[in-house]
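Asker: Got a predicted model here, sequence first, then my questions.
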Amino acid sequence: MASNPPAPAAPFVPSTQPFGFGPGNDEGQWEEWNPTEESLRTVRGRHRVSRQRGGGLARSSTVLGVGVIAAVGAGGMASANTGKPPVSISLPDLASVAHVFDGGSSAPKGSATALSDVGVSTKDAAQGAKGAGEALRDRIMAQAEVQRVQIDSKAQYATEAAFAQQVGQAAAQAEKDAAAQAQAAKDKAQAAAQKAAEAVKLAKLATQYTLPVVSYTITGTFGQAGSMWSSGYHTGLDFAAPTGTLIKAIHSGTITEAGWAGAYGYRTILTLDDGTELWFCHQSSINVSVGQKVGTGDVIGRIGATGNVTGPHLHLEVHPDGQATGIDPAPWLRGKGLNP
């Protein structure tokens, strides 16, 4: 390949300018260059850069521009990383520093741009774009809103849980009260049923039992104290009536004794099927004999005043299972549907 011939060297002329660059200057020795046709010819493969006055200023301007851009980048990173509110740093517009790069002598007046808006174009700003500081602020506000919503949700859940617990307790209490009322009603109904059943039973027994005397007056009750009785108290129930008044069998049974019994006078003992003994005392006469079967209402004797008495009456005693000590005849008769 053919190569271009080297450009002729320009003649060296010492500087005679009092303000020119002298030896030891950063730009070196200044020299005058008079272009010729040969020196203006394009050299292939090479780019000639001629020296010019103010070259040092251009190179210094380039360094200044790089420093400004580095400062802007460092400020943006600090604003985004520290989480602190962005500090407004005035940054000259590119138009205001263009003369540094193009060698102009006059600098046009430019506008200052806040650091938080660096990197946001006019079009982005018109569409709602935000700088690093505003974006960080929005993220912090969004996180605070999420936390507030979580706290409100927890408080609402706690309130709903407490309300549900109160409702459950009220329902449980209401159920308990209803159960108690139902049990009370059931018990009352059972008591009424038992009472009705008892009434039916007594009515049925009343057809099987009868009082020993039809017309009478109660003159002595069980347990009365007095010297008239050898035991110190009255052991039976007295039915006062005129001598000769009929005495009837209270219930069906067997005559197990009939005759004289000392202080009891003439006495008849009627033994029921369940073993209960009924004593009929102070009779004026006896109409039955030992071993005789009698039914309810059969005449077994007549009222008298025999034995230890003060007047004619029937002394009735009740001895369950043939015991020597008797019980109060009044409640026993009421248990059979009879009201003495």
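Answerer: It's in. Fair warning: this is a prediction, and the values are worked out from it, not measured in the lab. Residues are numbered from 1 along each chain as shown.

Asker: C-alpha from now on. contacts and neighbour counts both.
Answerer: Fine.

Asker: now the helices for the stretch 51-200 of the chain?
Answerer: 55-82, 98-102, 122-126, 132-206 (DSSP state H, counting those that start in this stretch).

Asker: longest strand anywhere in this structure?
Answerer: Assignment by DSSP state E gives strand 277-286 as the longest strand of the chain.

Asker: which residues sit against that strand?
Answerer: If you take C-alpha atoms under 8 Å, 6 or more residues apart in numbering as the criterion, strand 277-286 is touched by 243-244, 258-259, 264-272, 300-307, 309, 312-322.

Asker: These, buried ones only, as a ChimeraX selection?
Answerer: Here is the ChimeraX selection string for the buried members of the contacts of strand 277-286, based on 16 or more other C-alpha atoms under 10 Å:
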select :243,244,258,259,264,265,266,267,268,269,270,271,272,300,301,302,303,304,305,306,307,309,312,313,314,315,316,317,318,319,320
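
Asker: Return the subset of the contacts of strand 277-286 lying in strands.
Answerer: Those of the contacts of strand 277-286 lying in strands (DSSP E): 258-259, 266-272, 300-303, 313-319.

Asker: was I right about T306 contacting R267?
Answerer: No. Assessed by C-alpha atoms under 8 Å, T306 is found out of contact with R267, at 9.4 Å.

Asker: about what we covered before: what's the angle from the longest strand of the chain to strand 266-272?
Answerer: Strand 277-286 runs at 140 degrees relative to strand 266-272, counting by axes from the mean of the first three to the mean of the last three C-alpha atoms, to 10 degrees.

Asker: elements contacting the following helix or strand past strand 277-286?
Answerer: The helix or strand immediately downstream of strand 277-286 is strand 293-294, counting by DSSP states H and E. On a contact count with 3 or more C-alpha pairs under 8 Å, 6 or more residues apart in numbering; DSSP states H and E, strand 293-294 meets strand 253-260.

Asker: let's bring in a second model and compare:
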Amino acid sequence: MASNPPAPEAPYVPSDTLVYDGYRADDEAPLGEWNPTAESLAPVRGRHRVSKQRGGGFARSSTVLGVGVIAAVSAGGMASANTGKPPVSISIPDLPSVGSLISDDSGSSADDTSAFSSVGAPSTETAKSSSASDAGEALRSRILAQAETQQDQIDSKAAKAVADAAQKESDALAAKAEKEAQEKATAAKKKAEEEAAKKAETARLAELAKQFTLPTSSYTITGTFGQAGSLWSSGYHTGLDFAAPTGTLIKAIHSGTVTEAGWAGSYGYRTILTLDDGTELWFCHQSSISVSVGQKVATGDVIGRVGATGNVTGAHLHLEVHPGGAATGIDPMAWLRSKGLNP
């Protein structure tokens, strides 16, 4: 930057008036050129700071401008104090690019765009940073969306699993309840059927009891079917013994035909009554017989009397039952009960 030649010394004027470049403060002539250099002035401190620029030209120019303005303001204030004129208000914009506008280094200021970058348009790095931030935010949004989707899927699967488990448990409980209900219904049906069958059997036996009767009265059961002992030639008892006093009446258990009546060896006096179904009833050890062969009798008719004839130890009626006329008999107690009788 070119420097101006020093100003000529002013003639001495003995006065208290402040004189600048040959003029006094009360004169209206303009002040002479004031051109301080960077080497002659200290750096300005305060608000009007200028950031360091490339080459140092911008910083030096801004410093010179700031010092010149301060000096001009000071000079104007001093002149106003001497002349009585009102002070001039000077306003300097607080911009970092003011120095570059008046700098004599035109090439440097033309190429330097840092001031405009700092004041106005964003720099390339700022744009890149903004773009990277936008991309990161988009990636973050996608990750959050994916995480939310996955969480929704997990929650949906968990809810479905819970619902399936609840449904399975409900189905199991329903199946169990249905099975229990079926079992109860089956048991109730079976019980009802059994009760109905029992009632029917009771009714049948009651009806049969009208057709059947016990062979004697005032008796005591002293021997049952199948008893083992030496008293019986077969080695066991083949009938049912009704002990009663001699002469007690013997009655026909059911209607039938007399097929035998007489002495039968160890059986003593015996009467055989054949029923309509072919079953033979043997009445043994009688003291007397009241019927004859071929005679038809009805239920309750007297056919003889209790005695002690044949192989006996006392007076009693020995009764045997031979289904179909078989040689081997069955238990008379069971047969009588099947007819509704209870000896």
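Answerer: Looks like it came in fine. None of these values were measured; they are calculated from a predicted model.

Asker: where does the TM-score land?
Answerer: The TM-score (TM-score structural alignment, normalised by the length of the first structure) is 0.64; 232 aligned residues with a C-alpha RMSD of 2.3 Å.

Asker: what's the most buried one of the helices of the stretch 51-200 of the first structure?
Answerer: Comparing those by mean neighbour count (mean count of other C-alpha atoms under 10 Å), helix 98-102 ranks first with a mean of 16.

Asker: Matching I300 of the first structure against the second structure, which residue comes up?
Answerer: Aligned counterpart of I300 of the first structure in the second structure: I303 (TM-score structural alignment).

Asker: measure that match to S290 of the second structure for me?
Answerer: As judged by C-alpha to C-alpha, to the nearest Å, I303 of the second structure and S290 of the second structure stand 5 Å apart.

Asker: any idea where the strands of the stretch 1-150 of the second structure begin and end?
Answerer: Here the stretch 1-150 of the second structure has its strands, by DSSP state E, counting those that start in this stretch, at 19-20, 23-24.

Asker: Which of those sits closest to A115 of the second structure?
Answerer: Among these, the nearest to A115 of the second structure by C-alpha to C-alpha is strand 19-20 (36.8 Å).

Asker: what sits against Q224 of the first structure?
Answerer: Contacts of Q224 of the first structure by C-alpha under 8 Å, 6+ apart are 233-235.

Asker: and it, what pairs with it in the second structure?
Answerer: Match for Q224 of the first structure (TM-score structural alignment): Q227.

Asker: how close does its match get to L240 of the second structure?
Answerer: In terms of C-alpha to C-alpha, Q227 of the second structure sits 10 Å off from L240 of the second structure.

Asker: List the buried residues in stretch 74-83 of the second structure.
Answerer: Buried, per 16+ other C-alpha under 10 Å, within stretch 74-83 of the second structure: 76-77, 79-80.

Asker: and those as JSON lines, adding distance to D164 of the second structure?
Answerer: Formatted as JSON lines, the buried residues of stretch 74-83 of the second structure follow (distance: C-alpha to C-alpha, whole Å):
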{"residue": "G76", "distance to D164 of the second structure": "95"}
{"residue": "G77", "distance to D164 of the second structure": "95"}
{"residue": "A79", "distance to D164 of the second structure": "100"}
{"residue": "S80", "distance to D164 of the second structure": "98"}
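
Asker: which one among those residues gets closest to S109 of the second structure?
Answerer: G76 (30.3 Å).

Asker: counterpart of E145 of the first structure in the second structure?
Answerer: So, by TM-score structural alignment, E145 of the first structure is matched to E148.

Asker: Return the residues in contact with its match.
Answerer: Contacts of E148 of the second structure (C-alpha under 8 Å, 6+ apart): none.

Asker: sorry, back to before: please produce TSV containing the helices of the stretch 51-200 of the first structure, extended by distance to L278 of the first structure.
Answerer: Formatted as TSV, the helices of the stretch 51-200 of the first structure follow (distance: least, C-alpha to C-alpha, whole Å):
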stretch	distance to L278 of the first structure
helix 55-82	115
helix 98-102	143
helix 122-126	122
helix 132-206	17
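
Asker: quick one, which of the ones you listed is nearest to P92 of the first structure?
Answerer: So among those, helix 55-82 is nearest, using C-alpha to C-alpha, at 9.2 Å.

Asker: any idea how far that closest one is from the chain center?
Answerer: The chain centroid and the centroid of helix 55-82 of the first structure are separated by 65 Å under C-alpha atoms, centre = their mean, to the nearest Å.

Asker: T279 of the second structure contacts G324, correct?
Answerer: Yes. T279 of the second structure is in contact with G324 according to C-alpha under 8 Å; the separation is 4.9 Å.

Asker: ok, and for stretch 206-225 of the second structure, which residues are buried?
Answerer: Buried residues in stretch 206-225 of the second structure (16+ other C-alpha under 10 Å): 208-209, 211-216, 219, 224-225.

Asker: Identify, from those residues, the entry nearest to S117 of the second structure.
Answerer: L208 (128.4 Å).

Asker: aligned partner of that closest one in the first structure?
Answerer: Per TM-score structural alignment, L208 of the second structure is aligned with L205.

Asker: For that match, give me its contacts.
Answerer: 336-337.

Asker: The strand or helix carrying T219 of the first structure vs the second structure, mean deviation?
Answerer: Following DSSP H and E, one finds T219 of the first structure within strand 217-220. Following the fit onto the second structure, the mean deviation recorded for strand 217-220 of the first structure is 1.6 Å by mean C-alpha distance after the TM-score superposition for the first structure.
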